[in-house]
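Visitor: any chance you could fold what I've pasted below:
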Amino acid sequence: MRRVVITGMGALTPIGNTVEEFWKNALEGVSGAAPIQTFDAAKFKTQFACELKDFKIEDHLDRKERKKYDKFTQYALVAVEEAVQQANIDFDNLDLDRVGVIWGSGNGGIQTFEQQLTEYNEGDGTPRFNPYFIPRILVDIAAGVISMKYGLRGVNFAPVSACATSTTAIIEAFNYVRWNKADMIVSGGSESPIGPATIGGFGSLKALSTKNDAPETASRPFDVNRDGFVMGEGAGALVVEELEHAKKRGANIIAEIVGGGMAADAYHLTGTHPEGEGAIKGMKLAIEEAGISPDQVDYVNMHATSTPNGDVSEIKALDTVFEKRKSLIVSGTKSMTGHLLGAAGAVETILSAKALEKQKVPPTINVKDFEESCKDSYYFPVEKGVDGRIKYALSNTFGFGGHIAALLLKRYEEE
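Guide: Alright, predicted model coming up:
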């Protein structure tokens, strides 16, 4: 089976608009949460989110592109451009039939959908829909647009597994490359969900935090006073490539992908299994595929959304797989970024890859009083990043519908 590596990354997040800015702020424990600016949320139970900061799309895309694409596709193009530049790709010298795109989103163009229907309902009943309405809302359209921009004629599709979507996409990219169905795949996910429909909808599920008086501390995984997640937006992009293909073109190798596990809780529409059964299966599959034992995993970037039941069930899953190994470093970086829904796995994979590359681990912030079930079980860096000797890093993502995706990375060392 062929070896698969990451040679480029791009990030657009609530705590950084490039990979380096994102990584620096994550190590510093910066919170991306603040009162919502996208729309007037005064009447909503939740009035804050993790929005992008100091970001102007006109600095990246021309007016024609902005008109054609929903924000989730715009974000995808920005993140991919950074990843392609970092990977130093000369597409003219590649077999573009062997280069593909596997890119996901949990909600697709939900803002476009909401806007167009609102305008129709508030009008005189005459249908004046934007001619780009349908392509703007399609979940697969970002993958298609990426392929068209760079002329990539290989595999092209968009998996959807709710908040596990972009991890699923990366696992699919890993599989296609190691199965020799592609030499390189641009993969990841993007999301632009912050609007009345999503804030109202997730709020009605009681999934969102309502700490409107202190939004910067609202996302607090593992804390006894957590009350829900904080919604985020952005994109994460990775160039996934076959090792010898990367070496031949002199690429810088950031990390190696060695295992991917996908499973299902098969339990509840929106909640995780209370004993973490799906998460256990997903993590074990990823570890087994890598041909290592659980005690060789050094770091876990947890799904850890800051929901009361979700955090506990994931800790129980870790207890089963890792047996409360105190040397295992774990963190919940959604405490800083918020929950980027379908893009969460991609940005957390970027943090995991950087942790391997730089031998540093980002923290969990806002934890004042640890949940009893996770106290003294693992090594939880808080507030600031820490140095760590890391060879293997695991990233967990879970989605509504019981979707489970776990991705295992290895520190790359030249042979």
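Visitor: could you use CA atoms for every contact and neighbour count after this?
Guide: Noted.
Visitor: residue ranges for the strands of the stretch 201-350 of the chain, please.
Guide: 234-242, 255-264, 299-301, 329-331 (DSSP state E, counting those that start in this stretch).
Visitor: now those strands in JSON lines, with distance to E216 and mean neighbour count?
Guide: JSON lines is the format used below for these (distance: least, C-alpha to C-alpha, whole Å; neighbours: other C-alpha atoms under 10 Å):
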{"stretch": "strand 234-242", "distance to E216": "18", "mean neighbour count": "31"}
{"stretch": "strand 255-264", "distance to E216": "32", "mean neighbour count": "24"}
{"stretch": "strand 299-301", "distance to E216": "20", "mean neighbour count": "25"}
{"stretch": "strand 329-331", "distance to E216": "18", "mean neighbour count": "24"}
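Visitor: would JSON lines of those with distance to V367 be doable?
Guide: As requested, these are exported to JSON lines (distance: least, C-alpha to C-alpha, whole Å):
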{"stretch": "strand 234-242", "distance to V367": "24"}
{"stretch": "strand 255-264", "distance to V367": "29"}
{"stretch": "strand 299-301", "distance to V367": "16"}
{"stretch": "strand 329-331", "distance to V367": "11"}
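Visitor: out of those, nearest to S395?
Guide: strand 299-301 (4.8 Å; C-alpha to C-alpha).
Visitor: elements contacting that closest one?
Guide: The contact analysis (3 or more C-alpha pairs under 8 Å, 6 or more residues apart in numbering; DSSP states H and E) places strand 299-301 against strand 329-331, strand 392-399.
Visitor: to compare with the earlier structure, here is another sequence to fold:
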Amino acid sequence: MMTSLMTSLEPLSMFGLNSTRVHTNTKPHGKTMAIAVQPAKEPTTKKKPVTTYRRVVVTGLGVVSPVGHVADVFYENLLNGVSGISEIESFDCDQFPTVSEIKSFSADGWVAPKLSRRVDKFILYLITAGKKALEDGGVTEDVMKQLDIARCGVLIGSAMGGVKVLQDGIEALRVSYKKMNPFSVPFATTNMGSAILAMDLGWMGPNYSISTACATSNNCIINAANHIIRGETDMMLSGGSDAAITPIALGGFIACNGLSERNSDPTKASRPWDMSRDGFVMGEGAGVLLLEELEHAKARGAKIYAEYLGGSFTSDAYHVTDPHPDGTGISLCIEKALSQSGVAREDVNYINAHATSTPARDVNEYEAIIRCFNENSELKMNSTKSMTGHLLGGAGAIEAIAVVKAIQTGWLHPNLNLENPDVGVDTNVLVGGTKERCDIKVALSNSAGYGGHNSCILFAPYNSDGYHHA
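Guide: Presented below is the predicted three-dimensional model:
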């Protein structure tokens, strides 16, 4: 289709102009002729099509993380309290803190070898997780041939983009610009992972990325779902990816006092809501969800993990790195998500919190959540970051996958290292040190980021009749 379209066009110049110019300002030769003025035709009135409610479901999960590269393995490790946090091995780490680094990863079979050697790791993680989501969703080669590629899109973001490629470019520039990788700019930009995956798949629907720091994944998921809800697409790959464990990124976060300094015991470093928390642990990886319009999923016999009910985002409009002390932006975000999706607050009985293990943000978020759900005695809350560390732009996506797996399995993963809960934190709300059973009605996943970005998304068990208030 693309070939026939392109060959039918006139050649274009390098500036995007048609090579054959059409002069529209030439005057007629000879005698001037009278021109009859015709009344303008009334524009044809088209009736607005009847809007039908399009439900969005999750049909595939793809993950690359410090605790597993397959969704089932990833979640089983979380349930068993397996920590992915350790000392840095990829470069000299004498001056740097503990991280949640991916120790064993191969893109073989997922990314072409030549591309694999050139691109930044955030792109490798993204493409691999995206293809794993398709494989998990049963999108085989035969299914791909049946898809309307104009109605399939990719919306996967990154907070930091190609930090390693950029750092390598800076080092090369010290010698000469001629030594720089010609792909330094393309592979450093946050959109390029999403773009390359779309090229690889041939999907011609919406393709872009969103970068809102650590709220990136949720914003991508919400916007991807909205493309389906509005009838623009039937299938979207969405999520986030980051690979910022590099000297330049770590140095920057150390400079703004963001990271934990508990280096003597790495697995104890990330401790959301605990009195002795001292900063977040940087992680890396990617999470991608295959979102699909319900009838489209049913028509191809896809398995359905959960239903996406809605989401929202707000701005604290307060500070570059610190959350608003009153948590007003978080509360507003949750309230908007509940209102817009029609979910009753008493039905939300599980929250995967942002909870980064930083002194101010953990309690700030906790208090905002309790204000929204103070009458809900069934509410349970945990933090995936206690085991994975903080994957920055990829965090929300792997946490969304954890939520979907919790819905599927009926188990909530533990909060690791919650030994001395902070003052005012109700331990009856927080999941303990071992996994807990939960019959989830509606689950909420929170993410927030530098710049005051707040976001939350809602999932529920799939029911053929749709969500109904209990």
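Visitor: drop the TM-score for these two in here.
Guide: After superposition, the two chains reach a TM-score of 0.96 (TM-score structural alignment, normalised by the length of structure 1), with 410 aligned residues with a C-alpha RMSD of 1.2 Å.
Visitor: related to what we said a few turns ago, ranking the helices and strands packed on strand 299-301 of structure 1 by burial, who's on top?
Guide: Scoring those by mean neighbour count under mean count of other C-alpha atoms under 10 Å gives strand 392-399 as the most buried, with a mean of 28.
Visitor: average offset between that one and structure 2?
Guide: For strand 392-399 of structure 1, the mean deviation from structure 2 after alignment is 0.3 Å (mean C-alpha distance after the TM-score superposition for structure 1).
Visitor: whereabouts in structure 2 does that strand align?
Guide: Aligned using TM-score structural alignment, strand 392-399 of structure 1 spans residues 442-449 in structure 2.
Visitor: go on, stretch 18-35 of structure 1?
Guide: So stretch 18-35 of structure 1 sits over residues 70-87 in structure 2, by TM-score structural alignment.
Visitor: how far off centre is that stretch?
Guide: 19 Å (C-alpha atoms, centre = their mean, to the nearest Å).
Visitor: what do we get in structure 1 for Q167 of structure 2?
Guide: Aligned partner of Q167 of structure 2 by TM-score structural alignment: E114.
Visitor: swap in E307 of structure 2?
Guide: When structure 1 is aligned by TM-score structural alignment, E307 of structure 2 is paired with E256.
Visitor: whichever strand or helix holds L166 of structure 2: what's the following helix or strand?
Guide: For L166 of structure 2, the host element (DSSP states H and E) is helix 163-173. Next in sequence after helix 163-173 of structure 2, counting helices and strands by DSSP H and E, comes helix 192-201.
Visitor: distance check, M180 of structure 2 against L166 of structure 2.
Guide: Going from M180 of structure 2 to L166 of structure 2 by C-alpha to C-alpha, to the nearest Å gives 10 Å.
Visitor: look at the two and report which has more neighbours.
Guide: L166 (22 against 19; other C-alpha atoms under 10 Å).
Visitor: so how far is F183 of structure 2 from the more buried one?
Guide: According to C-alpha to C-alpha, L166 of structure 2 and F183 of structure 2 sit 10 Å apart.
Visitor: then R361 of structure 2?
Guide: From R361 of structure 2 to F183 of structure 2 the distance is 37 Å (C-alpha to C-alpha).
Visitor: looking at those two, which is more packed in?
Guide: R361 (22 against 14).
Visitor: which non-adjacent residue is nearest the residue mapped onto D347 of structure 2 from structure 1?
Guide: When structure 1 is aligned by TM-score structural alignment, the residue opposite D347 of structure 2 is Q296. Among residues not flanking Q296 of structure 1 along the chain, Y392 sits closest, at 6.9 Å (C-alpha to C-alpha, 6 or more residues apart in numbering).
Visitor: show me the contacts for that neighbour.
Guide: Residues counted as contacts of Y392 of structure 1 (C-alpha atoms under 8 Å, 6 or more residues apart in numbering) are 296-299, 356, 408-411.
Visitor: kindly report the same for S90 of structure 2.
Guide: By C-alpha under 8 Å, 6+ apart, the contact list for S90 of structure 2 is empty.
Visitor: that one - that's part of a strand, no?
Guide: No: residue state for S90 of structure 2 (DSSP: H, G, I helix; E, B strand; the rest coil) corresponds to coil; a strand is not indicated.
Visitor: how close does the match of D347 of structure 2 sit to R389 of structure 1?
Guide: Relative to R389 of structure 1, and taking C-alpha to C-alpha, Q296 of structure 1 is found at 11 Å.
Visitor: could you do F202 of structure 1 as well?
Guide: Taken as C-alpha to C-alpha, the span from F202 of structure 1 to R389 of structure 1 is 38 Å.
Visitor: now do T118 of structure 1
Guide: 52 Å.
Visitor: pick out whichever of the two has more residues nearby.
Guide: A direct count of neighbours by other C-alpha under 10 Å for T118 of structure 1 and R389 places R389 higher, at 14 against 11.
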